[in-house]
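S.K.: Structure, please.
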Amino acid sequence: MAKAIRVGIAGLGMMGQLHAKHLINMPGVEVTAACGTTHAKAEAFCASHTGGAARAYDDFDAMLEREQLDAVYICLPPYAHQGQVEAAARKGVAVFIEKPIALSTDIAERMVAAIEEAGVVSQVGYHNRFGTAVQELKRLIDDGTAGAPTLFDGRYECNSLHSPWWRDRSLSGGQVFEQAIHTYDLAMYFFGTPERISGFTANLNHQEAEGYTVEDTSAAVIRFRSGAMASITASNNAVPGQWNSCFTVICSKLTAHFKGANKAEFIFTGGAEPVRREVGSELDVYAAENESFIAALRGEGPEACPIREGLRSLRLVEKVMKSADEDGKLRDYE
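M.R.: Here you go, the predicted model:
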C-alpha cells in the first residue's frame, strides 16, 4: 500500500473546514496537523474534524518543523499570507492555497518564485475551473469547436457585511480581490492573457457600516491579447443570504449561458440552425479540486491550477483596482 499523504491545514475558518471535510474522506490521505490563531481553536478543530487524530498548533513554523508533512493547505485571509508559502517550499512541502494568494503582485511573485525554485506541487483554490460545464466549454474552445472567443460577460453578487477583516480593504483587498476574482480567473481561463483594463468601483450602500472601506459596486472592461473582450461586474447590494455567480461566453460558433460552474446552456451557431444543448451535473467542485491536487502530488495527474495562475489573476484584479482608483484610467496588464 502506498504511503499516506500527510496534510497540515493553516487557517481554520470556513475554507479550512471545508477542505478538511473532503480530505479526511479521501483514501490514503491523513490530516495530521492544524494551525489556528490560538491553540484552543486548533484543538477544537482537530477534535471536531479529525476525531483528535491531528495535532494542534498556533504557530505555522512550529507545525512545519515538527510535522513530516507532504502538503499544507493555506486557508488564511489575504492579509495573513506572510511567508507561509515560502517556508513550506523551503521544506519541500506541496502547497494548496486559497485565493487571492496575496494582497499585491510583489508578494505573490516571491511566493511563486519560492514554489518554482523548490519544484514542489502547488494549486490555487479556483474551484470553478473544475465545474462540468466550465470544463466542457474549455475543451470546445481548445479544440476549435467553439470558434474564436469574442466576449465574456460575468457577474458576481451578494449582500453581506461578512467578517470585519473582509470589509476592511487593507486586509481583504475588497470584493473584486476576495470574491469576484473567481469570475476574473474564469475569463482568463477561457480567453488567455489580458492586454488593457479599465475599472470603476464605488461604495453606494454601505457608507454607514462600521469599518466598511471596500467597494460594494464594481465594473471592469478588459481587452485580451487575442482581441476578445470581457465585462465583469460585482455587487454587495443584491439579495441578502445569496451568493450568486453567472456568466455568458460568446464565441464565433457557440454561445454558452452559465448558471454556475456546473450548469450551462450551450447554443451551437456554426450550422444552418442553432443547436441547443444543456450541460450540467451535481459535481462537488470542492471535492474535485482536492482530488486533483492530491493526484498531482502523487504524480498521477497534472497541476491543474499551479500558483502562477494565482499570480496571473491577482495581477488582473490589481490592475482593475488601480484603474478604479484613477477614475477608470486605462491600465496595461503587463
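
S.K.: only C-alpha atoms for contact and neighbour calcs from this point on.
M.R.: Noted.

S.K.: Show residues contacting stretch 21-36.
M.R.: 2-12, 20, 42, 45-46, 49-50, 53-60, 63, 67, 69, 286-287, 290 (Cα atoms under 8 Å, 6 or more residues apart in numbering).

S.K.: one more time with 6 Å, if that's ok
M.R.: Residues from elsewhere that reach stretch 21-36, judged by Cα atoms under 6 Å, 6 or more residues apart in numbering: 4-12, 42, 54-58, 287.

S.K.: The structure of the following sequence is requested for comparison with the preceding one:
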Amino acid sequence: MTLRVGILGNGGIAARHAGAVAKLPEQMTLLAVSGRNIERVRAFTDQHAGKPFTCVEDMLDFGIDLLIDTAPPYSRAGESMVAAKAGVHLLVEKPIALDMATADALVESAAGVKAAVGFMYRQGEAVRRWTAEDTGPVGLMTGIYHCNALHAPWWRVREQSGGQVLEQLIHIIDLVRLFMGEPDTVYSRTANLFHRETPDYDVQDVSAIIFGWDDGRLASLTANNIAVPGQWVKGWSLFAKRATAHFSDWNNAAFKRTAPEVKEECWSSGCDPFVAQLADLAAAIRDDRPPLVPIAEGAATLRLALAAVRSADERRELRIADAI
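M.R.: A predicted model of the protein is given here:
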C-alpha cells in the first residue's frame, strides 16, 4: 500500500518532510499541500509535488491517507483532529499544542488512527542504541540547546510559540522522559536578557531547568538564544550506573561502559530522522502497531515543558503532578 500524503504548512519543516516523503517512494507519495497563502503553496508544490489547497477539508476530500501537520501551534484550528476523525493517520510536529486541554483533545481524537509526534531525536541511531544497552538507571542527565537568531516573527511571541522551552528545548525534555522516566519535580528560571529592545520579542532568551526524582536522580537542561549567530548547538550527556555517553546529536555519541570493565566506543550514523519517523509510521500503519513515538508522548512531554515554564513564572519548585 502506497500512502497518499498531505502536508499542512509550507515552511522549512514542511520542506524537510516533503523531502523525506520523496525518499520513500515505495511507501508513500506527496499528494497534496495546504496553507493559507495559495501562491506560497503553489510555489511549494511546484518544488516538491502535490496539489495545492487552502482548506484542509478540501485536501481530505481529495483523498489522503496521512496528514503531516507542520503548522505553527498558534495557527492550528483543529485540522489534525478533523483529519483523525475522518480516519486519516497523523504525524504532528511538536509542540502538539500550547496548552494541555488542546493536547489532550488531540490525543483523544486520534484514538482510532495511527498518530505520531515529530520528536525525531528519538529516531536517531545513537539514541536508539543507548536504549538497547544494559546501562542501568541514569542518575544524571545534562542537556543544552544554544542558538542566536530572530527566527520567524511568531517564534518571538510567547502567546504564539510558547517560547524557546516549548519550541526548541522540548526535544531534549522529551529525551529526559525517554532516558529517565517521569520526573517528580521541576525548578526553572528564565529571562529575556538581550532582546528587551527587540520589537515583539517577549520570549525567554536564556533558561535553566532542573528536573528531580524523589529517589535523588536529576536532569539539568539549559538553553539560550544569545550564542553564536547562525549556529545551533545541541547535545546531552547521560551518566548511568554502568555507562556514560556524550551525544553531539541523535546519531553521534561517545559511549563508555564503566562496569564491569571500562570499554569505549564511538557511535556514528548518517540516519535521517525525518525519513526514519515516516518509515516507522508507514510500518505502524501496515502492521497495525503503535508508532515508535505515539502522539500521547507529545502530550506527556508538553506537560513537563509547561510545568517548567510555570516554575520559572512563579520562581519556585513545583511538583509536576500538581503543576499543570
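
S.K.: Put one on top of the other, what's the TM-score?
M.R.: Here the TM-score for the pair of chains, by TM-score structural alignment, normalised by the length of the second structure, is 0.96; 321 aligned residues with a Cα RMSD of 1.4 Å.

S.K.: Look up how far Glu289 of the first structure lies from the equivalent of Asp65 of the second structure over in the first structure.
M.R.: Using TM-score structural alignment as the criterion, the counterpart of Asp65 of the second structure in the first structure is Asp70. Applying Cα to Cα, to the nearest Å, the value for Asp70 of the first structure to Glu289 of the first structure is 17 Å.

S.K.: and these two? which has more neighbours close in?
M.R.: Glu289 (25 against 20; other Cα atoms under 10 Å).

S.K.: So the counterpart of the more buried one in the second structure versus Phe119 of the second structure, what's the distance?
M.R.: Matched by TM-score structural alignment, Glu289 of the first structure corresponds to Gln277 in the second structure. According to Cα to Cα, Gln277 of the second structure stands 9 Å off from Phe119 of the second structure.

S.K.: swap in Gly12 of the second structure?
M.R.: 16 Å.

S.K.: do the same with Ala305 of the second structure
M.R.: 14 Å.

S.K.: what's the answer for Pro229 of the second structure, then?
M.R.: 25 Å.

S.K.: what's the closest non-adjacent residue to Asn37 of the second structure?
M.R.: Using Cα to Cα, 6 or more residues apart in numbering and skipping residues adjacent in sequence, the residue nearest Asn37 of the second structure is Thr54, 6.9 Å away.

S.K.: What residues in the second structure pair up with stretch 124-139 of the first structure?
M.R.: By TM-score structural alignment, stretch 124-139 of the first structure lines up with residues 117-132 in the second structure.

S.K.: show me what contacts the equivalent of Tyr156 of the first structure over in the second structure?
M.R.: By TM-score structural alignment, Tyr156 of the first structure lines up with Tyr145 in the second structure. Residues counted as contacts of Tyr145 of the second structure (Cα under 6 Å, 6+ apart) are 223, 233-234.

S.K.: Could you tell me which of those residues belong to strands?
M.R.: When those are checked against strands (DSSP state E), the matches are 223, 233-234.

S.K.: For the residues you listed, which single residue is the most surrounded?
M.R.: Most neighbours among these, by other Cα under 10 Å: Ala223, with 24 neighbours.

S.K.: when you align them, which residue in the first structure goes with it?
M.R.: For Ala223 of the second structure, the residue aligned by TM-score structural alignment is Ala234.

S.K.: so how far is Gln242 of the first structure from that match?
M.R.: From Ala234 of the first structure to Gln242 of the first structure the distance is 13 Å (Cα to Cα).

S.K.: How about Leu137 of the first structure?
M.R.: According to Cα to Cα, Leu137 of the first structure stands 26 Å off from Gln242 of the first structure.

S.K.: of the two, who's got more company?
M.R.: More crowded of Leu137 of the first structure and Gln242, by other Cα under 10 Å: Leu137, with 21 against 11.

S.K.: helix or strand for the more buried one, which one?
M.R.: helix 132-142 (DSSP states H and E).

S.K.: Gln27 of the second structure and Val21 of the second structure, how far apart?
M.R.: 8 Å.

S.K.: What residues in the second structure pair up with the strand or helix carrying Ala20 of the first structure?
M.R.: Element membership for Ala20 of the first structure, per DSSP H and E: helix 14-23. Using TM-score structural alignment, the residues of the second structure aligned to helix 14-23 of the first structure are 12-21.
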